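Asker: let me see the structure of the following:
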Amino acid sequence: MKADPEAQRRLLDLQAIDTTLAQLAHKRRTLPEHAELDELARQLSALTDERARAQVAVDDIDRDIARLEKDIDQVRARKDKDQARLDTGRGPARELEALQHEMASLKRRQTELEDAELEFMEQRETAQATLDEIEARQATAREKREAAEARRDQALADIAKEEEFKSTSRQPLASDLPADLIALYDKVREASGGLGAALLKAGRCGGCRLELSGSERARIKAAPADEVVRCDECRRIMVRTAESGL
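Answerer: As a prediction, the model looks like this:
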């Protein structure tokens, strides 16, 4: 393929832009905030499960306390009723004596229920503290997520801005170069990991970094200036300049 030497040299400018665009794309994919957000998502998911279990524990204790309070209220009501009957002093002595025995039994039962309620209230305090601690960790993780999202969004915006600038610079440059040269460059770039053209410097290919053999150096030196030459090793386009050492 033939191409004006100046057009070949301008391939290096195009390659520089394409390399920057590839680096920006890689930077977008590998932003540290992506990994950070993934880890925070895992943490928040685990905390959601942990909080659900802690809430169930609190709710279970609340139901036990409510049940005991209902039982205590019933005992108190029965005890108040019996006390009222005793206070009247009316009725057979045997019935009044039975009421006194029942009153003593109700007092013991009330004490047992109140002791059990106190124990449950202590358990609830511990369970609530556990729930509060989990919710505090959730809040901290959410704050970290918001901060990471803000950093990610800013980084993506900066990348997009630079990509737009580079793409805008690329378009007129590519349009001014011969279509067949651009087609070859794009084909080689796609097959060679993004590097389609490289400077031949001091007898070394800028693509694969290998030094040219004597025969290859002689071949390239003998090639006309407008001949598009390619590396025998990596097949990239080698752009010749005064630095090529031929």
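Asker: hey, let's count contacts and neighbours off CA atoms from now on
Answerer: Noted.
Asker: need the contact list for the most centrally placed residue in the chain.
Answerer: Centroid-nearest residue in the chain: Leu37, 1.8 Å away (criterion: C-alpha atoms, centre = their mean). For Leu37, the contacting residues are 145, 148-149, taking C-alpha atoms under 8 Å, 6 or more residues apart in numbering as the criterion.
Asker: 10 Å - rerun?
Answerer: By C-alpha atoms under 10 Å, 6 or more residues apart in numbering, Leu37 lies in contact with 43, 144-149, 152.
Asker: just Lys27 next, same as before
Answerer: With contacts defined as C-alpha under 10 Å, 6+ apart, the neighbours of Lys27 are 21, 155-156, 159.
Asker: mind checking how far the residue nearest to the centre of the chain is from Leu47?
Answerer: Between Leu37 and Leu47 the computed distance is 15 Å (C-alpha to C-alpha, to the nearest Å).
Asker: please provide the structure for the following sequence as well, for comparison with the first:
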Amino acid sequence: MNAAPADQIRLLDLQALDTRLGQLAHKRKSLPEHAELQALEADLTQHRDLLVAAQTEESDTAREQTKAEQDVDQVRQRAVRDQQRLDSGAGMSPKDLENLQHEVASLAKRQGDLEDVVLEIMERRESAQERVTELTGRVASVQAKVDDATARRDAALGEIDAEAASVAKERELVAGSVPADLLGLYDKLRVKEGGVGAARLFQRRCEGCRQELAITELNEVRAAAADKVVRCENCSRILVRTSESGL
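Answerer: Just a heads-up that it's a prediction; the model follows:
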């Protein structure tokens, strides 16, 4: 393939732009905020799960407390009724009065036991409420960190994307000035050779593979016409000759 030396040199400009686009794409994927957000979101999910569990426990103990308080109230009301009957003694035999006294005493003990149960439940509910408050604060704290990291990531992505758009536009202009056949070869090699399709020959060394040309290859390059598109024997990339090639 033949191409004007100026067109070949433009490949170096094109390569520099493609290299920058590759760097920006890598930078976009490897922003530290990505890993930070992944860790924070895992932490947030864990704390939210713990919060839901604590809220469920608090809700369950609240229902348990209501039921226990209702049991106490029922025993208390029954004890009041029995005490009123005992105090009046109307139409009751001594045996009935004795049985009623035993029942009142039994109800008093039952009420005391149930009130102890209510206190125990209230303590558990208070503990659950404290846990809910603590975890609510933790969730809010982690969420704030997530929001901050998200804002920093989005700002960084915005800068990267803006630069990438500018570089892509410049690449389009440069690519448009390169002959189609030369551009096609360059693009094919760029895909095949890890993003580098053309490299400068600098001081007898290919800057694509960093290998110095063998003497026979160097002589062939020296003998090649200025418009001949030469390739590196080591990496197959297009070798672009300049005044600094050492020929």
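Asker: picking that back up, export the contacts of Lys27 of structure 1 to TSV and append columns for secondary structure, neighbour count and distance to Leu113 of structure 1.
Answerer: Formatted as TSV, these follow (DSSP: H, G, I helix; E, B strand; the rest coil; neighbours: other C-alpha atoms under 10 Å; distance: C-alpha to C-alpha, whole Å):
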residue	secondary structure	neighbour count	distance to Leu113 of structure 1
Leu21	helix	20	74
Ala155	helix	16	62
Leu156	helix	17	63
Ile159	helix	18	67
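Asker: does the nearest residue to Asp64 of structure 1 once chain neighbours are set aside sit in a helix or strand, and which one?
Answerer: The shortest distance from Asp64 of structure 1 to any residue other than its chain neighbours is 7.5 Å, reached at Phe120 (C-alpha to C-alpha, 6 or more residues apart in numbering). Secondary structure from DSSP states H and E places Phe120 of structure 1 in helix 93-176.
Asker: same for the helix or strand just after that helix, what does it pack against?
Answerer: Reading on from helix 93-176 of structure 1 to the C-terminus, the next helix or strand found by DSSP H and E is helix 179-191. Taking 3 or more C-alpha pairs under 10 Å, 6 or more residues apart in numbering; DSSP states H and E as the contact definition, the neighbouring helices and strands of helix 179-191 of structure 1 are helix 5-29, helix 93-176, strand 197-201, strand 237-240.
Asker: need the ones you listed in CSV with distance to Lys70 of structure 1, can you?
Answerer: Compiled in CSV, those are given as follows (distance: least, C-alpha to C-alpha, whole Å):
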stretch, distance to Lys70 of structure 1
helix 5-29, 60
helix 93-176, 10
strand 197-201, 85
strand 237-240, 89
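Asker: most neighbours per residue, which of those?
Answerer: strand 237-240 (a mean of 26; mean count of other C-alpha atoms under 10 Å).
Asker: what range in structure 2 does it sit on?
Answerer: Under TM-score structural alignment, the match for strand 237-240 of structure 1 in structure 2 covers residues 238-241.
Asker: from the middle of its chain, how far away would that stretch be?
Answerer: In terms of C-alpha atoms, centre = their mean, to the nearest Å, the centre of stretch 238-241 of structure 2 is found 44 Å from the chain centre.
Asker: that stretch against structure 1, how far on average?
Answerer: Taking mean C-alpha distance after the TM-score superposition for structure 1, the mean distance separating stretch 238-241 of structure 2 from the aligned residues in structure 1 is 0.9 Å.
Asker: cool, and stretch 63-76 of structure 2?
Answerer: Per the superposition on structure 1, stretch 63-76 of structure 2 and its aligned residues are separated by 1.0 Å on average (mean C-alpha distance after the TM-score superposition for structure 1).
Asker: ok, and what's touching that stretch?
Answerer: The set of residues that contact stretch 63-76 of structure 2 without belonging to it, under C-alpha under 10 Å, 6+ apart, is 58-62, 78-82, 104, 107-122, 124-125.
Asker: could you rerun that using 7 Å?
Answerer: By C-alpha atoms under 7 Å, 6 or more residues apart in numbering, the residues outside stretch 63-76 of structure 2 that reach it are 107, 111, 114-115, 118, 121-122.
Asker: starting at the chain centroid, how far to that stretch?
Answerer: Its chain's C-alpha centre lies 47 Å from the corresponding centre of stretch 63-76 of structure 2 when counted by C-alpha atoms, centre = their mean.
Asker: and for stretch 79-92 of structure 1?
Answerer: Computed by C-alpha atoms, centre = their mean, the separation of stretch 79-92 of structure 1 from the middle of its chain amounts to 71 Å.
Asker: ok, stretch 193-202 of structure 1 next?
Answerer: On the basis of C-alpha atoms, centre = their mean, stretch 193-202 of structure 1 is displaced by 37 Å from the centre of the chain it belongs to.
Asker: now do that stretch: distance from first to last residue.
Answerer: One end of stretch 193-202 of structure 1 sits 23 Å from the other (C-alpha to C-alpha).
Asker: residues in structure 2 aligned with that stretch?
Answerer: So stretch 193-202 of structure 1 is aligned with residues 194-203, judged by TM-score structural alignment.
Asker: can you tell me what sits against that stretch?
Answerer: Stretch 194-203 of structure 2 is contacted from outside by 11-12, 15, 186-187, 189-190, 206-208, 237-241, 244-246, using C-alpha under 7 Å, 6+ apart.
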